[in-house]
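K.L.:
for reference, the sequence and a predicted model appear below.
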Amino acid sequence: MSNISLIIEERPRNIGNFMVGRLLPFKDKRMVGPFIFIDHMGPAHMAAGQNLDIPPHPHIGLSTLTYLFEGNVMHKDSLGTEVEIKAGQVNWMTAGKGIAHSERTPGYLRDTSKNLHGLQIWVALPKALEEMDPTFYHADTSDLPYWENDGIAYTLIAGNIMGKASPVPVYSPLYFLQLKNTHRQTVNIGQHLFGEAGLYILQGSIESEGTTFGPKELLVAKNNQLCEFTMADNTIIYFFGGEPFPEERFIFWNFVSSDYGRIEAAKQQWLAQNFAKVPGETGFVPLPGETDHLKHRV
């Protein structure tokens, strides 16, 4: 019997002027551990004058994780943060009780051709921390734990696993782990996984119990302890997951909460433009209607 309980394929979504592949949430699986939202951005080529431009928009009740494989994004938020994220770095923004931010192509690249490729992820906060003060953390590539074992190169982007700890300040037990190889290799990582676990294939393929799975597929395990598979040559995969929360999480647009009343309040707050402003920005993303918010962000 297969140890894979669910196979989720990317679904195209438009997030303004940019197409992404949506992985979570999915109709049959809203969350994997505390992970509630995953978008695969690109790979996209943008000619000179074509740029990523997502004006200020709000978040509550979650942390966002941006991890780029290629390209550059300028992040600005209502805390006054202004930082460029480059490939291999991590932007970790915790919204808590409320934050607004923008994501754009940096000014020095706007009139040149460029590529953009990466993951945008939301991690729900524990109920006791949903209304914490917003924070921001940026990690350089060299800050992230990296090690090699049995032909696999590991990078721990966030969380704790395999005796390693990322400096990214997470708020519940979780892991977001990259595996890369050059030659065909069998991997048994099950003894290290905890909570719920998902496996995303970025490049190459894996074989599990006689079935081959390829890029842009997210696999959810039935039993983490039985997680054994073979990576084909030059494969890149991501394990993510952790302990699920006991309470349900509601999601509307960019808002996540264990209390839907809190989401309703955030809607009104954004409609009234009462979120803190992003310095240097004048535009904003309008609140979507009740029936069309899914095509915007969720």
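P.N.:
In hand now; what should we look at? Numbers count the residues shown, from 1 in each chain.

K.L.:
going forward, measure contacts and count neighbours with C-alpha atoms only.
P.N.:
Will do.

K.L.:
for the closest residue to Met74 other than its chain neighbours, give me its contacts.
P.N.:
Distance criterion C-alpha to C-alpha, 6 or more residues apart in numbering; nearest residue to Met74, sequence neighbours excluded, is Glu84 at 4.3 Å. Listed by C-alpha atoms under 8 Å, 6 or more residues apart in numbering, the contact partners of Glu84 are 72-75, 106.

K.L.:
can you classify Arg262 as helix, strand or coil?
P.N.:
helix (DSSP: H, G, I helix; E, B strand; the rest coil).

K.L.:
how far away is it from His101?
P.N.:
The gap separating Arg262 from His101 is 20 Å, by C-alpha to C-alpha, to the nearest Å.

K.L.:
now Ala128
P.N.:
Relative to His101, and taking C-alpha to C-alpha, Ala128 is found at 24 Å.

K.L.:
which one's more surrounded, these two?
P.N.:
His101 (26 against 7; other C-alpha atoms under 10 Å).

K.L.:
just checking, Gly198 touches Ala221?
P.N.:
Yes - using C-alpha atoms under 8 Å, Gly198 is in contact with Ala221, at 6.4 Å.

K.L.:
and the two? which has more neighbours close in?
P.N.:
Higher neighbour count among Gly198 and Ala221: Gly198, with 24 against 20, using other C-alpha under 10 Å.

K.L.:
ok, then the element right after the helix or strand where the more buried one lies?
P.N.:
Element membership of Gly198, judged by DSSP states H and E, is strand 196-203. Sequence-wise, the next helix or strand downstream of strand 196-203 (DSSP H and E) is strand 206-208.

K.L.:
what does that next one contact?
P.N.:
Outside strand 206-208, the residues that reach it (C-alpha under 8 Å, 6+ apart) are 212-214, 228-232, 235.

K.L.:
got those residues as TSV, with distance to Gln120 columns?
P.N.:
Shown next, in TSV, are the contacts of strand 206-208 (distance: C-alpha to C-alpha, whole Å):
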residue	distance to Gln120
Thr212	26
Phe213	22
Gly214	20
Glu228	27
Phe229	26
Thr230	27
Met231	24
Ala232	25
Thr235	20
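
K.L.:
pasting the second one now:
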Amino acid sequence: MSDATAIEMLIDPRERPVGSGTVRRLLPWRRRRMVGPFVFADVMGPETMGPGQGMDVDAHPHIGLSTVTYLLAGRAVHRDSTGAVQTIDPRAVNWMTAGGGVTHTERSHPDDRPVDAEMFGLQTWVALPAESENADARFEHSPADEIPSESGDGVSVRLAVGTGFGLAAPIAGSSPLVLAELDLRGGSVRVEPDHAERAVIAMAGDVFVDGHRLDVVQLAVIEPGSRPVVSGTGTAMVLGGEPVGHRHIWWNFVHSDREVIEDAKARWERQDFPLVPDDSEPWVPLPGS
């Protein structure tokens, strides 16, 4: 990468099967496991699901993390073992904290299955700080009209979670972090070093970081302390935060203690996780079982 930019490295997506569809995975990667506390990032779509099709992610478990779902188009229904049932509309935020254990599903809205339905968005996992890894599971939701935003000449910023760009989101997160959408209409915005680690994902259109064009669904890790300018005509997501330390990752389990992950495997095999009310079957078996 040229010294003229603040880009530390570029990460290209890899296709992965999830539920009834495929996603493009950016994190974790062999050379970069995390950006701040963000340990996982999948881009869903953009795609059109025809009549009779839909998204179905059956009941599956998590520990040691929070899932964050942010859709740019389409909608989905989230259910989890805390009893939460929530339709995720475009630009709303779902934040589910697994702590010591949670089970959840994500499915297309029933009204969307008989018609053509769009799906496009970002799902991330945030590793919890050590003191929260085994806490009780909980669920938070911010409607789209409660997400703080700031507009300038040819660019607007929507802060989904945490703090950044002079804004503070209703969902603060489990540790200092930022997750924001940049709507670029020919303008530019500077990404200040408010957090130790940051990255930019080009979601759609022509997105530039310090003049370097990112491929669509490419992630650029930003040099620590730098102040890059993001510009163009398109959509980008900014994520990052303060590191929480090394984490082991196996399937849907994230934890600082590998033995806790081994215990979670055994618990899921014997179906000893809490159930999702009214949506506990079918459930996803452990990989390799």
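P.N.:
Noted; the coordinates are in hand. As the structure is a prediction and not an experimental result, all values here were calculated from the model.

K.L.:
and the TM-score between these chains?
P.N.:
TM-score of the superposed chains, computed with TM-score structural alignment, normalised by the length of structure 2, equals 0.94; 285 aligned residues with a C-alpha RMSD of 1.5 Å.

K.L.:
one step back: let's verify the residue nearest to Met74 of structure 1: helix, strand, or coil?
P.N.:
With three-state DSSP as the criterion, Glu84 of structure 1 was assigned strand.

K.L.:
what does it correspond to in structure 2?
P.N.:
In structure 2, the residue matched to Glu84 of structure 1 (TM-score structural alignment) is Thr87.

K.L.:
tell me the spacing between its match and Arg79 of structure 2.
P.N.:
9 Å.

K.L.:
once you drop chain neighbours, what's closest to the most centrally placed residue in structure 1?
P.N.:
By C-alpha atoms, centre = their mean, structure 1 has its centre lying nearest to Ile121, at 1.4 Å. Nearest residue to Ile121 of structure 1 in three dimensions, chain neighbours excluded: Ile38, at 4.5 Å (C-alpha to C-alpha, 6+ apart).

K.L.:
and the one you found? What does it align with in structure 2?
P.N.:
In structure 2, Ile38 of structure 1 lands on Ala41 (TM-score structural alignment).

K.L.:
which residues sit in contact with that match?
P.N.:
So Ala41 of structure 2 contacts 25-28, 122-125 (C-alpha under 8 Å, 6+ apart).

K.L.:
from the residues you listed, which land in strands?
P.N.:
Of the contacts of Ala41 of structure 2, the ones assigned to strands by DSSP state E are 25-27, 122-125.

K.L.:
ok, Asn234 of structure 1 - contacts?
P.N.:
180-184, 203-204.

K.L.:
quick one, which of those are buried?
P.N.:
When the contacts of Asn234 of structure 1 are checked for burial by 16 or more other C-alpha atoms under 10 Å, the buried set is 180-181, 184, 203-204.

K.L.:
most widely separated two among those?
P.N.:
Spanning the widest gap among these are Arg184 and Gln203, at 13.3 Å by C-alpha to C-alpha.

K.L.:
re earlier: gap between the strand holding Gly198 of structure 1 and the chain center?
P.N.:
Relative to its parent chain, strand 196-203 of structure 1 has a centroid offset of 12 Å by C-alpha atoms, centre = their mean, to the nearest Å.

K.L.:
any residues touching that strand, and which ones?
P.N.:
The contact list for strand 196-203 of structure 1 (C-alpha under 8 Å, 6+ apart) reads 32-33, 213-221, 224, 234-244.

K.L.:
tell me how many other residues surround Gly101 of structure 2.
P.N.:
25.

K.L.:
how about Val207 of structure 2?
P.N.:
29.

K.L.:
and Ile201 of structure 1, by the same measure?
P.N.:
Ile201 of structure 1 has 20 nearby residues by other C-alpha under 10 Å.

K.L.:
next: the one 4 residues further on.
P.N.:
A count of nearby residues for Ser205 of structure 1, using other C-alpha under 10 Å, gives 21.

K.L.:
what sits against the closest residue to it other than its chain neighbours?
P.N.:
Of all residues not flanking Ser205 of structure 1 in the chain, Gly214 sits nearest, at 4.5 Å (C-alpha to C-alpha, 6+ apart). Taking C-alpha under 8 Å, 6+ apart, we find Gly214 of structure 1 in contact with 201, 203-206.

K.L.:
what's the counterpart of Gly214 of structure 1 in structure 2?
P.N.:
Gly214 of structure 1 maps onto Asp215 in structure 2, by TM-score structural alignment.

K.L.:
mind listing the helices for the stretch 151-289 of structure 2?
P.N.:
258-269 (DSSP state H, counting those that start in this stretch).

K.L.:
all strands of the stretch 101-250 of structure 1, in order?
P.N.:
Shown for the stretch 101-250 of structure 1, the strands assigned by DSSP state E, counting those that start in this stretch span residues 114-124, 135-139, 146-149, 152-161, 164-165, 174-181, 185-188, 196-203, 206-208, 211-213, 217-221, 228-231, 236-242, 250-252.

K.L.:
could you redo those as TSV and give each row distance to Val285 of structure 1?
P.N.:
Putting the strands of the stretch 101-250 of structure 1 into TSV (distance: least, C-alpha to C-alpha, whole Å) gives the following:
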stretch	distance to Val285 of structure 1
strand 114-124	18
strand 135-139	21
strand 146-149	38
strand 152-161	29
strand 164-165	36
strand 174-181	29
strand 185-188	44
strand 196-203	30
strand 206-208	39
strand 211-213	37
strand 217-221	29
strand 228-231	41
strand 236-242	29
strand 250-252	14
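
K.L.:
determine which of these approaches Thr282 of structure 1 most closely.
P.N.:
strand 135-139 (21.3 Å).

K.L.:
what's that closest one packed up against?
P.N.:
Helices and strands touching strand 135-139 of structure 1, by 3 or more C-alpha pairs under 8 Å, 6 or more residues apart in numbering; DSSP states H and E, are strand 90-94.

K.L.:
quick one: the strand it packs on to structure 2 mean distance?
P.N.:
After superposition onto structure 2, strand 90-94 of structure 1 sits on average 0.5 Å from its aligned residues (mean C-alpha distance after the TM-score superposition for structure 1).

K.L.:
next, the angle strand 114-124 makes with that strand.
P.N.:
Here the directions of strand 90-94 of structure 1 and strand 114-124 differ by 40 degrees (axes from the mean of the first three to the mean of the last three C-alpha atoms, to 10 degrees).

K.L.:
so how far is strand 90-94 of structure 1 off the chain centroid?
P.N.:
Distance, centroid of strand 90-94 of structure 1 to centroid of chain: 10 Å (C-alpha atoms, centre = their mean).

K.L.:
are any of the contacts of strand 206-208 of structure 1 buried, and if so which?
P.N.:
For the contacts of strand 206-208 of structure 1, a burial check counting by 16+ other C-alpha under 10 Å picks out 213-214, 228-232, 235.

K.L.:
contact partners for Ile7 of structure 1?
P.N.:
Residues in contact with Ile7 of structure 1, defined by C-alpha under 8 Å, 6+ apart, are 217-220.
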